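Enquirer: Just the structure for this:
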Amino acid sequence: MPASYQPHTVGDDDQERTMSQTVDTNLSAAEATVRHVLDDKGDEVVWIQPQETIGKAVEVLRDKRIGAILVKDPQGALVGILSERDIVRRLADTPGRTLPQRVEELMTPEVETCSPDESLVVVLRRMNDGRFRHMPVMEEGTLVGLISIGDVVNYRLTALEYEALKLKQLIVG
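Expert: Model prediction:
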């Protein structure tokens, strides 16, 4: 038997047990809401009007480095969303004739939205089931943001990095 071995004794049970996982850390991802993502990301929303050309929309997508753009009418109401996928599909259907077309011809007019207080897990499930990557965030009828699957992944990665740092600090002391 090694010299460092000490058998279990009655007094060993009196020590406070610690755990690397707690109910709080395990539930934190499940309790995260759209508002948490918007708080980190910001609430800037890029939009275009329906009568603009696809060429203009492509420039905005490129310049802002985004994958979708919201479409608002002149009164400011949300009337659609235009994604890179929508444009690529049309490029395949009308090669060389896509850029002059109008946004309203390609946009998705039935836009699924979410509220800031919705669970990220629920919103991600809706996005996955609907096979789309961007969702406008509405609060009391007003557009307050746009989240993407990428935003959610970034939010979760940051949270995991923070949790890992806390664990490292706990271990190191």
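
Enquirer: contacts, neighbours, all on C-alpha from now
Expert: Noted.

Enquirer: how about the strands in this structure?
Expert: 47-48, 68-72, 78-83, 134-139, 142-148 (DSSP state E).

Enquirer: Please find the angle between the direction vectors of the longest one and strand 78-83.
Expert: Using axes from the mean of the first three to the mean of the last three CA atoms, to 10 degrees, one finds that strand 142-148 and strand 78-83 are set 10 degrees apart in direction.

Enquirer: To compare with the earlier structure, here is another sequence to fold:
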Amino acid sequence: MKIVAELLNLKDEQHRAPHTVGPDQRVIEVIILMADKNIGAVPVVKDGKVVGIVSERDYVRKMELKGRASVGTPVSEIMTHDVRTVNSQQTVDQCMNIMTDCRLRHLPVVDDGCLVGLLSIGDLVKEAIAEQKRLIEKLQQYIRGETY
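Expert: So this is what the prediction gives:
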């Protein structure tokens, strides 16, 4: 099973480094960023540290449903403050368990206190499927008596 660092290296150049926002930025800026980059969540960073994350879910629940204005509201008012993170040495299985247990769709990757990447549930599912395909191929080779 691969580790997070390997998954981050597989991402294409435009998705490798995560887009971030500051807690004082306005919600409208985050929504525009997410739409422009076709992403569902953005880590909130202050002084180089992850202090929150803003997702489409946060926007819908804390802005739209409450009739708040995106133009005047700072990100800090709608972001999820209690952010679950992983480091780049954790396995795909560990990340899948965290995301499943905590019902998360995005997981910031932090090494030595610095944000180094962002994993989505899609990234992990894609790798889990690839791992299953590799295992099936090895089993088929074994059954055929081939060495690998």
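
Enquirer: want to try JSON lines for the strands of structure 1, with distance to Glu31 of structure 1 as columns?
Expert: Conversion of the strands of structure 1 to JSON lines gives the following (distance: least, CA to CA, whole Å):
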{"stretch": "strand 47-48", "distance to Glu31 of structure 1": "30"}
{"stretch": "strand 68-72", "distance to Glu31 of structure 1": "27"}
{"stretch": "strand 78-83", "distance to Glu31 of structure 1": "28"}
{"stretch": "strand 134-139", "distance to Glu31 of structure 1": "18"}
{"stretch": "strand 142-148", "distance to Glu31 of structure 1": "17"}
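
Enquirer: which one of these lies closest to Thr94 of structure 1?
Expert: strand 78-83 (16.7 Å; CA to CA).

Enquirer: what's that closest one aligned against in structure 2?
Expert: Using TM-score structural alignment, the residues of structure 2 aligned to strand 78-83 of structure 1 are 50-55.

Enquirer: Dump the strands of structure 1 into a markdown table; add mean neighbour count and distance to Asp39 of structure 1 as well.
Expert: Listed next are the strands of structure 1 as a markdown table, based on neighbours: other CA atoms under 10 Å; distance: least, CA to CA, whole Å:
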| stretch | mean neighbour count | distance to Asp39 of structure 1 |
| --- | --- | --- |
| strand 47-48 | 20 | 20 |
| strand 68-72 | 23 | 20 |
| strand 78-83 | 23 | 22 |
| strand 134-139 | 20 | 13 |
| strand 142-148 | 20 | 10 |
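
Enquirer: Against structure 1, what's the mean shift for the match of strand 78-83 of structure 1, could you check?
Expert: On superposition with structure 1, the mean distance recorded for stretch 50-55 of structure 2 (mean CA distance after the TM-score superposition for structure 1) is 0.8 Å.

Enquirer: residues making contact with that stretch?
Expert: 40-45, 75-76, 78-83, 114-115 (CA atoms under 8 Å, 6 or more residues apart in numbering).

Enquirer: what's the offset of that stretch from the middle of its chain?
Expert: Distance of stretch 50-55 of structure 2 from its chain centroid, counting by CA atoms, centre = their mean, to the nearest Å, is 11 Å.

Enquirer: go on, stretch 62-79 of structure 2?
Expert: On CA atoms, centre = their mean, the centre of stretch 62-79 of structure 2 falls 22 Å from that of its chain.

Enquirer: so how far does it reach from one end to the other?
Expert: End-to-end span of stretch 62-79 of structure 2 (CA to CA, to the nearest Å): 9 Å.

Enquirer: ok, residues contacting it?
Expert: 22-28, 30, 44, 52-55, 58-59.
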